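S.K.: My questions are about this predicted structure, shown below with the sequence.
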Amino acid sequence: MLSSMLLGRYIPGESVIHRLDPRAKLISVILFMIIVFFAKDWLGYGILILFVLAVTKLAGLSVRFLFNGLKLVLILLIFTFLMHIFLTKGGTILVDGGFFTIESNGLITGIYITIRLALLVVITTLMTLTTSPIELTDAIEKLCKPLKAVKIPVHEIAMMMSISLRFIPTLMDETEKIIKAQSARGSTFMTGSLKSRITALVPIFIPLFMSAFKRADEMAIAMEVRGYKGEEGRTHYRVLNWQLKDTVAIIILLILGLILLWVRQ
């Protein structure tokens, strides 16, 4: 399951979403993160779900493929849903368990917040699946360029963010290999008391941290050998080119926001 995690992975392709300027995709994701809070009822969330499904189709990906790759996120979604069910009060009492109650406001709020979180995860994953780490680094650097006036190392920050995002699937793959190796040696992770399960995780975390530090050290040495000195004296092999389709993508997001505001009223 860990090896199938999609967040941070890049799948090459020639779809409409793949061909968009990475700056347009980054701006679109930020706009979507704002627009998703405009939805306040079933109609608004239905429009957002249809929009995300359309983007998934334009990206040349299947909904089943996304669902299989985001199974680990289901734990967070379920936890969020349960927290709202038991802690948010108001409305009609649906279940009265004595020391706890489930009320209608908690149920509705839990569903809305869970859908909102799922949409944010999916749209962010679609951006990483259709944008290479190098393109994402260039997009962040270009968009944050004005911050250089106040001496903020934009290039270095963008590089660190890109490397961190790229390391997520690498560490997931490494974790699954370690789990399989420990299981082959007789270790068990899903049986016994809670204390024994936590203790069984120690043989996983130690080699995982060692592997992460080793990879980071190897990358630092490789960058130093190649003469990497930050932004100083660097040029760009791939020049970003903003086109009409990128402007259209931003306009579509703005129209979506206006529609949701109209529906909200």
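M.R.: Structure's in. What do you need?
S.K.: hey, let's count contacts and neighbours off CA atoms from now on
M.R.: Will do.
S.K.: What is the end-to-end distance of stretch 227-245?
M.R.: 37 Å (C-alpha to C-alpha, to the nearest Å).
S.K.: Now tell me what touches it from outside.
M.R.: 20-21, 24, 155-156 (C-alpha atoms under 8 Å, 6 or more residues apart in numbering).
S.K.: cool, and stretch 6-17?
M.R.: For stretch 6-17, using C-alpha under 8 Å, 6+ apart, the contacting residues are 18, 55, 58-60, 66, 69-70, 125, 128-133, 165-169.
S.K.: take the one below as the second:
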Amino acid sequence: MIGNITLGQYIPGESVLHRLDPRSKIIWTALLMVAVFIINTWQEYVMMGAFVAILLVISGIPIKQSLKGIKPLMLILAITAILNIFFVQGTPLVKIGPVVISYEGLLSAIMLFFRLVMLVIVASLMTLTTTPMAMTDGIERMMKPLERVGVPAHEIAMMMSIALRFIPTLMEETGRIMKAQASRGADFDTGNILKRIKSFIPVLVPLFVSAFKRADELAEAMEARCYCGSKGRTRLKQIRFTRLDLVASLAGILFLLILFGTRFLMISH
């Protein structure tokens, strides 16, 4: 499960999504995630699912790679689905003693699953098609107006990009530590929840030590290269909006109009 984290990973490519300005991808990722939370009918789910599938095909990212991020969330998904199935009131489908499975509860659990899948794919596509440096530049340029009120835009953008970049690194480190502990007789898979939580304590201590060591090494490397924040900083590659970003934005706006326009048409009728 540790190796299934896709957030923060980048896969090189020359697809349309790879060539978009990082600011476009950040903005549209946020808009699509909001849209995924707003949709509530089967028609909207089908349309959003088809749009996300088209984005996945355009990106050139393997479907298996994009769906890997769902596996670590399966426990949360299972618990939430069970709560929806057994505790949402509605038309009874199955009754086992005091436990009643309703049609509405089952429908809610299925919709929750598809909602989570689309959220993971949309969030993963942004990091899988955007380099950490481009992400930093995009966030910094978007926060640039806040510098007038004293907000350190560059430093915040750098911290966010470093955090994203080190998520897969720390996950790999966690996997190595768990394998080393398992070879010494540690058991992470048996026992109740409290016992499993306690079994992870020997993993957390070396993981924190490793994280602080990596942070110290990164700070020394940045200092050795005379890094001093955004003051006097230049860039080899300048990000800029292109015609491709305009076309992609128009396509996204058209999709959202169609997606939610059908809802208003149904309400009006």
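M.R.: The structure has been received and is ready for your questions. This one's a predicted model, so the numbers in the text were calculated from it and none came from an experiment.
S.K.: Just put the contacts of stretch 227-245 of the first structure in TSV and tack on secondary structure and neighbour count.
M.R.: What follows is those, written out as TSV (DSSP: H, G, I helix; E, B strand; the rest coil; neighbours: other C-alpha atoms under 10 Å):
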residue	secondary structure	neighbour count
Leu20	coil	21
Asp21	coil	20
Ala24	helix	20
His155	helix	20
Glu156	helix	15
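S.K.: Need those residues in CSV (columns: distance to Glu232 of the first structure).
M.R.: Formatted as CSV, those follow (distance: C-alpha to C-alpha, whole Å):
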residue, distance to Glu232 of the first structure
Leu20, 28
Asp21, 25
Ala24, 26
His155, 10
Glu156, 11
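S.K.: just curious, which of those is nearest to Tyr112 of the first structure?
M.R.: Using C-alpha to C-alpha, Ala24 comes nearest to Tyr112 of the first structure of the contacts of stretch 227-245 of the first structure, at 27.5 Å.
S.K.: my hunch is that Phe264 of the second structure is in a strand, does that hold up?
M.R.: No: Phe264 of the second structure is assigned helix when assessed by DSSP: H, G, I helix; E, B strand; the rest coil, not a strand.
S.K.: That one: neighbour count?
M.R.: 10 (other C-alpha atoms under 10 Å).
S.K.: From Ile258 of the second structure, how far off is it?
M.R.: Distance from Phe264 of the second structure to Ile258 of the second structure, by C-alpha to C-alpha: 10 Å.
S.K.: now Ala224 of the second structure
M.R.: On the measure of C-alpha to C-alpha, Ala224 of the second structure and Ile258 of the second structure end up 53 Å apart.
S.K.: And the residue of the first structure positioned farthest from its centre, which helix or strand is it part of?
M.R.: Distance from the C-alpha centroid of the first structure peaks at Gly98, with 38.7 Å (C-alpha atoms, centre = their mean). For Gly98 of the first structure, there is no enclosing helix or strand under DSSP states H and E.
S.K.: again with Val95 of the first structure
M.R.: Going by DSSP H and E, Val95 of the first structure is part of strand 93-96.
S.K.: By how much does that strand deviate from the second structure on average?
M.R.: Taken over the aligned residues, the distance from strand 93-96 of the first structure to the second structure averages 2.8 Å (mean C-alpha distance after the TM-score superposition for the first structure).
S.K.: From the contact counts, what lies against whatever helix or strand comes next after that strand?
M.R.: Under the assignment DSSP H and E, the closest C-terminal helix or strand after strand 93-96 of the first structure is strand 101-103. Where contact means 3 or more C-alpha pairs under 8 Å, 6 or more residues apart in numbering; DSSP states H and E, strand 101-103 of the first structure is packed against helix 73-87, strand 93-96.
S.K.: what's the mean distance for strand 101-103 of the first structure versus the second structure?
M.R.: Compared with the second structure, strand 101-103 of the first structure is 2.7 Å away on average (mean C-alpha distance after the TM-score superposition for the first structure).
S.K.: what about Phe81 of the first structure, distance to Phe67 of the first structure?
M.R.: Separation of Phe81 of the first structure from Phe67 of the first structure (C-alpha to C-alpha): 18 Å.
S.K.: out of those two, which sits in the busier spot?
M.R.: Phe81 (21 against 15).
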